[in-house]
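Peer 1: Sequence and predicted structure below; questions after.
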Amino acid sequence: MTAVLLAEDDEAIAAPLSRALGREGYSVTVEPTGPAALQQALEGDFDLLILDLGLPGMDGLEVCRQIRAHRTSLAVLMLTARTDEVDFVVGLDAGADDYVSKPFRLAELMARVRALLRRHGGREDTIVEVGGIRLEPAARRVLVNGSEIALANKEYELLRVLLEHAGEVVSRDTILREVWGDVELRGSKTLDMHMSWLRRKIGDEGPAVERRIATVRGVGFRINTD
């Protein structure tokens, strides 16, 4: 049975969300504080953490950072009352896989949960190596020309999708769906910001014709194989 850890201190949100998750067939554990959620996440056997940013004792960003330092495989869905895109980016860079803003529609949140669990459950451990970039999913490690680089969670997922389709054009909608689980983000700058950060970290900021990651205008991106 899929195990979900719900870190939420507002009973008016935690109770109905816990019941909805239970009806979907998930085993649910609720923790109302940051330290308790962190301990459960590190010591328990959970598939997904639904993490509120405004937890007492330790905020959700710090909980997420500490979890990512020790557990890279746990799927993390953030709940936040903040609406500024910069805040969302900070949360994603802390290691969250996705986020939902409050107030949320329960149907939307459950769809995000299912999509996130599918993405995590469907990952392969096959090492991919293209054009001097080596991705090792089991260790969640990336090497460029033999040297390991540090990528934020969404940067890693973005690179993974491109490498899995090396030599092919991957549409913006496909990337938004695979990495963020939400094609409605097409009107934001989220993808472009992360692509810029990814290019910088893999040393791919030279002339466009020399870049490993090519921009196909109006369509998406392609990682070159040579």
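Peer 2: Arrived safely, thanks for sending.
Peer 1: Please make it C-alpha for all contacts and neighbour counts, starting now.
Peer 2: Fine.
Peer 1: which residues in the chain form helices?
Peer 2: 11-23, 34-43, 60-70, 85-93, 106-121, 153-164, 172-175, 190-201 (DSSP state H).
Peer 1: Ok, which of the ones you listed comes nearest residue 142?
Peer 2: helix 153-164 (8.0 Å; Cα to Cα).
Peer 1: helices and strands around that closest one, which ones?
Peer 2: The helices and strands touching helix 153-164, judged by 3 or more Cα pairs under 8 Å, 6 or more residues apart in numbering; DSSP states H and E, are helix 85-93, strand 128-130, helix 190-201, strand 220-223.
Peer 1: Now do the buried residues in the longest one.
Peer 2: Neighbour counts using 16 or more other Cα atoms under 10 Å place 190, 191, 194, 195, 197, 198, 199 of helix 190-201 among the buried residues.
Peer 1: try stretch 158-173
Peer 2: Under the neighbour-count rule (16+ other Cα under 10 Å), stretch 158-173 has 158, 159, 160, 161, 162, 163, 166, 167, 169, 170, 172, 173 buried.
Peer 1: again, but for stretch 10-24
Peer 2: 14, 17, 18, 20, 21.
Peer 1: Residues contacting that stretch, please?
Peer 2: 6, 8, 27, 28, 30, 32, 106, 110 (Cα atoms under 8 Å, 6 or more residues apart in numbering).
Peer 1: Switch those over to TSV; also include distance to residue 141 and neighbour count.
Peer 2: Output for the contacts of stretch 10-24, formatted as TSV (distance: Cα to Cα, whole Å; neighbours: other Cα atoms under 10 Å):
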residue	distance to residue 141	neighbour count
6	28	23
8	31	26
27	30	16
28	30	20
30	31	19
32	32	18
106	34	12
110	30	15
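Peer 1: Put this next to the first one:
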Amino acid sequence: MKILLLEDDAAIAAALASFLTEKGCEVTCCPTLSQARDRLEAALPDVAVLDWNLPDGDGVALCQTLRQRWPRLPLLLLTVRSDTRDILTGFACGADDYVTKPFDREVLYSRLLALWRRSRPDAGTVLSCGGIRLDPARQAVTYQGTPVALAPLEYHLLCLLLQNKGRTVTRQQLLASLWDQNGHFVNDNTLTVTMKRLREKLGRPACLKTVRSFGYRLEEPQP
């Protein structure tokens, strides 16, 4: 998950960025509105976390601008302003979520994950890459037109990779998103075994690549 963090308090920004990086996120910190705008023009994140009071302006105004320009970009306001009127204003300006300081980092991370997941392609979108097709509506997978029967964890893993086609997904990101049928956290060894079985069931497709000691990616084969 790529996160843009607009926060002028250097201590808060550094601590939160360090925590999210340990979770497998890629965090870009911006202390001012102008820097945040420049970064957003250069590359759009998966989620933007915006402070309200900033040295060069109003984070809520930026929130409103971003919502108009990029309707599907998840936006979370992170601010000391806890008055009900402020919270209502934040949502009215386009925020998807609103967290007040002080905050629990694990709870904030869970909220960011929820926003990220909701921003993914909807259930009617067929995902594909290099002969692999996954139909979320039918929960059906085919490879080169042949149906492939996957266990729930294998299906979820493939879905995550297809949703991030063209990007490397870290093992930490996958571990944070994968849960077994009983809702238990998937450990590193289970991820390795699940990936091995997925590759075998798909006939070891060339489009599914391992980024050594980092993660995995799906990318369309070069013509």
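Peer 2: Structure's in. What do you need? Quick caveat, the model's predicted, so the values are computed rather than measured.
Peer 1: TM-score for these two?
Peer 2: After superposition, the two chains reach a TM-score (TM-score structural alignment, normalised by the length of structure 2) of 0.53; 125 aligned residues with a Cα RMSD of 1.6 Å.
Peer 1: Just the ones of the contacts of stretch 10-24 of structure 1 in strands?
Peer 2: 6, 27, 28, 30 (DSSP state E).
Peer 1: any idea which residue sits dead centre in structure 1?
Peer 2: residue 97 (2.0 Å; Cα atoms, centre = their mean).
Peer 1: ok, back up a step: is it possible to get JSON lines of the buried residues of stretch 10-24 of structure 1 that adds distance to residue 43 of structure 1?
Peer 2: As requested, the buried residues of stretch 10-24 of structure 1 are exported to JSON lines (distance: Cα to Cα, whole Å):
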{"residue": "14", "distance to residue 43 of structure 1": "21"}
{"residue": "17", "distance to residue 43 of structure 1": "23"}
{"residue": "18", "distance to residue 43 of structure 1": "21"}
{"residue": "20", "distance to residue 43 of structure 1": "25"}
{"residue": "21", "distance to residue 43 of structure 1": "21"}
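Peer 1: Now flag whichever of these is closest to residue 51 of structure 1.
Peer 2: residue 14 (10.8 Å).
Peer 1: Look at residue 112 of structure 1 and say how many residues are nearby.
Peer 2: Around residue 112 of structure 1 there are 19 other residues, counting by other Cα atoms under 10 Å.
Peer 1: how about it, what's its match in structure 2?
Peer 2: Using TM-score structural alignment, the partner of residue 112 of structure 1 in structure 2 is residue 111.
Peer 1: So for its match, what's the nearest residue that isn't a sequence neighbour?
Peer 2: The spatial neighbour of residue 111 of structure 2 that comes closest, neighbours along the chain excluded (Cα to Cα, 6 or more residues apart in numbering), is residue 97 at 7.9 Å.
Peer 1: Check residue 61 of structure 2 too.
Peer 2: Sequence neighbours aside, residue 93 is the residue nearest to residue 61 of structure 2 in space, at 7.4 Å (criterion: Cα to Cα, 6+ apart).
Peer 1: Residue 73 of structure 1 too?
Peer 2: residue 120 (7.7 Å).
Peer 1: same deal with residue 213 of structure 1?
Peer 2: residue 223 is the one closest to residue 213 of structure 1 (Cα to Cα, 6+ apart), at 4.4 Å.
Peer 1: per the alignment, the one you found corresponds to what in structure 2?
Peer 2: Per TM-score structural alignment, there is no equivalent position to residue 223 of structure 1 in structure 2.
Peer 1: The residue nearest to the centre of structure 1 is in contact with residue 153, isn't it?
Peer 2: Yes. Counting by Cα atoms under 8 Å, residue 97 of structure 1 does reach residue 153; the two are 7.0 Å apart.
Peer 1: how far away is the residue lying farthest from the centre of structure 2 from residue 156 of structure 2?
Peer 2: What lies farthest from the middle of structure 2 is residue 146; by Cα atoms, centre = their mean that is 30.3 Å. From residue 146 of structure 2 over to residue 156 of structure 2 the distance is 19 Å, taken as Cα to Cα, to the nearest Å.
Peer 1: Same question for residue 69 of structure 2.
Peer 2: 31 Å.
Peer 1: what about residue 3 of structure 2, how many neighbours?
Peer 2: Residue crowding around residue 3 of structure 2 was assessed by other Cα under 10 Å; the count is 22.
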